[in-house]
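In: Provided below are the primary sequence and the corresponding predicted coordinates.
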Amino acid sequence: MKSENIFEISNLIKNSKLAIFFGAGLDFYSGVPLVKGEHGIMTKILSQLPFSAEDNDFLLNMSNMPFEAFFSILGKHSNIDHLLEIFNIGKPNKNHYIIAKAIKCGYIKTVVTTNFTEHIEQALEFEGMVEGKDYLVARSDSDFMSIDLEGVLPVLIKIHGCISRKRRSCYNHRKGS
């Protein structure tokens, strides 16, 4: 890494203008399975659905369908609340606690995540932070439209929603809900 890049990152941190983005890999170390693979979330879900072995193989190995699209399609055609419970397992890991500490200390202003778990919120709570008072969370389209990224409080943006609000997640947009 070039020294000017390090200097620029250090200034962003000092000025509390650092934003981070993370996804499913962070929750893997909390016990949440990865999406694909023999023990992955899609494998577990497909084993509970009435698909043929060929269909399962296609969805797991040959389809380039993103996980979010897969879940969204399921949510449009059935109640998937019981499938979403996989995101309730585990607890925050060291990475969640480091991010929470950096937010509390003012080094990180914005966190964007695809993660559906509440591990980062649990780590923030562990740091003594209270949602709505010490930080804001955007979990739905209406939240995204009203969030103030220039405001005083740090912001956690959960672009796919959150397990605590299953009905409003991108995974559960059924007709009529």
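Out: Sure thing, it's come through.
In: For the rest of this, base every contact and every neighbour count on C-alpha atoms.
Out: Noted.
In: helix/strand/coil for residue 136?
Out: strand (DSSP: H, G, I helix; E, B strand; the rest coil).
In: take a look at this one as well, against the first:
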Amino acid sequence: MRWLILFLLAPVTVLAQDLQGNDTASNWRVTHYASHGVWNSICDEREEYGALKQRCYIRRAEVFSYRPKFGAQYIFITPAPDGVEIEFGIEPGTLFSPSGFRIDGEQGVAWRTRRPGCLTGLGCRFKGPRADEIVQAMLDGDGYRFVFRDRHGQAQDLTWPLQEFDAAWQDFRHQAQARNLLTSQH
């Protein structure tokens, strides 16, 4: 996980996987990069077996604990055949409180998950209507709230502000649609 987080925090073209899946400097070329508060809207491309492969995504990554007890988490929002896919990267062994993985809004909790995989770092992905529900909560909400014990047993309480998410979402949609990576209704 540490190498994955370093990849997420480093410039995209410096650390990437080659066509064989090795973590080496690669041939991805950033074609679009925009920061909106803590949210990044990124597109890049490379040649794969004679064809141009393009991708766009929204990314947020946070290192919440440095050496020697490294800990981090991230979110990726990417185009999917039925809209978008949302993936949370959480360290294995992380334990969220029962209401500690949520989006807060003016009226209280706008969205939360109680999926066991999300609450324990075993895998946390949402697609289709579930992803759409999260995006809408992000657009309407004030902040992501993460209350948990990390894999080292340290209590953590993180908030990711959502005030600039709308700008990142609009930019991502525009860029992904321009590359035919996202259907127009999303």
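Out: Everything's here; your move. None of the values given here were measured: they were computed from a predicted structure.
In: Could I get the TM-score for this pair?
Out: A TM-score of 0.27 describes the superposed chains when it is computed by TM-score structural alignment, normalised by the length of structure 1; 100 aligned residues with a Cα RMSD of 6.1 Å.
In: surely residue 136 of structure 1 meets residue 156?
Out: Yes - the pair residue 136 of structure 1 / residue 156 is scored as a contact, 6.1 Å apart, by Cα atoms under 8 Å.
In: When those two are compared, which one has more neighbours?
Out: Neighbours per residue (other Cα atoms under 10 Å) separate residue 136 of structure 1 from residue 156, with residue 156 holding more: 25 against 20.
In: now for the strand or helix carrying that one, which elements pack on it?
Out: Residue 156 of structure 1 is part of strand 155-158, with elements assigned from DSSP states H and E. If you count contacts as 3 or more Cα pairs under 8 Å, 6 or more residues apart in numbering; DSSP states H and E, strand 155-158 of structure 1 packs onto strand 108-113, strand 136-138.
In: ok, residue 5 of structure 2 to residue 127 of structure 2 distance?
Out: 22 Å (Cα to Cα, to the nearest Å).
In: got it, and residue 47 of structure 2?
Out: From residue 47 of structure 2 to residue 127 of structure 2 the distance is 27 Å (Cα to Cα).
In: can you tell which of the helices and strands packed on strand 155-158 of structure 1 is closest to residue 21 of structure 1?
Out: The minimum distance between residue 21 of structure 1 and those falls on strand 108-113, with 4.7 Å, by Cα to Cα.
In: so after the closest one, what's the next helix or strand?
Out: helix 119-126.
In: what angle do that following helix and strand 108-113 make?
Out: In terms of direction (axes from the mean of the first three to the mean of the last three Cα atoms, to 10 degrees), helix 119-126 of structure 1 departs from strand 108-113 by 150 degrees.
In: So for helix 119-126 of structure 1, what gets flagged as buried?
Out: 119, 120, 121, 122, 123, 124 (16 or more other Cα atoms under 10 Å).
In: Go through these and name the one nearest residue 54 of structure 1.
Out: Using Cα to Cα, those come closest to residue 54 of structure 1 at residue 119, 35.0 Å.
In: Quick check: the closest one touching residue 96?
Out: Yes - at 6.7 Å, residue 119 of structure 1 counts as touching residue 96 under the criterion of Cα under 8 Å.
In: related to what we said a few turns ago, tell me which of the helices and strands packed on strand 155-158 of structure 1 sits most buried.
Out: strand 108-113 (a mean of 21; mean count of other Cα atoms under 10 Å).
In: Could you list every helix and strand in contact with that one?
Out: Checked by 3+ Cα pairs under 8 Å, 6+ apart, strand 108-113 of structure 1 has strand 18-22, helix 94-104, strand 155-158 packed alongside it.
In: Turn these into a markdown table, including distance to residue 53 of structure 1.
Out: Shown next, in a markdown table, are these (distance: least, Cα to Cα, whole Å):
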| stretch | distance to residue 53 of structure 1 |
| --- | --- |
| strand 18-22 | 33 |
| helix 94-104 | 37 |
| strand 155-158 | 33 |
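In: ranking these by burial, who's on top?
Out: Of those, strand 155-158 is the most buried (mean count of other Cα under 10 Å), at a mean of 24.
In: What is the nearest of the buried residues of helix 119-126 of structure 1 to residue 28 of structure 1?
Out: Closest to residue 28 of structure 1, out of all of the buried residues of helix 119-126 of structure 1 and judged by Cα to Cα, is residue 119, at 11.2 Å.
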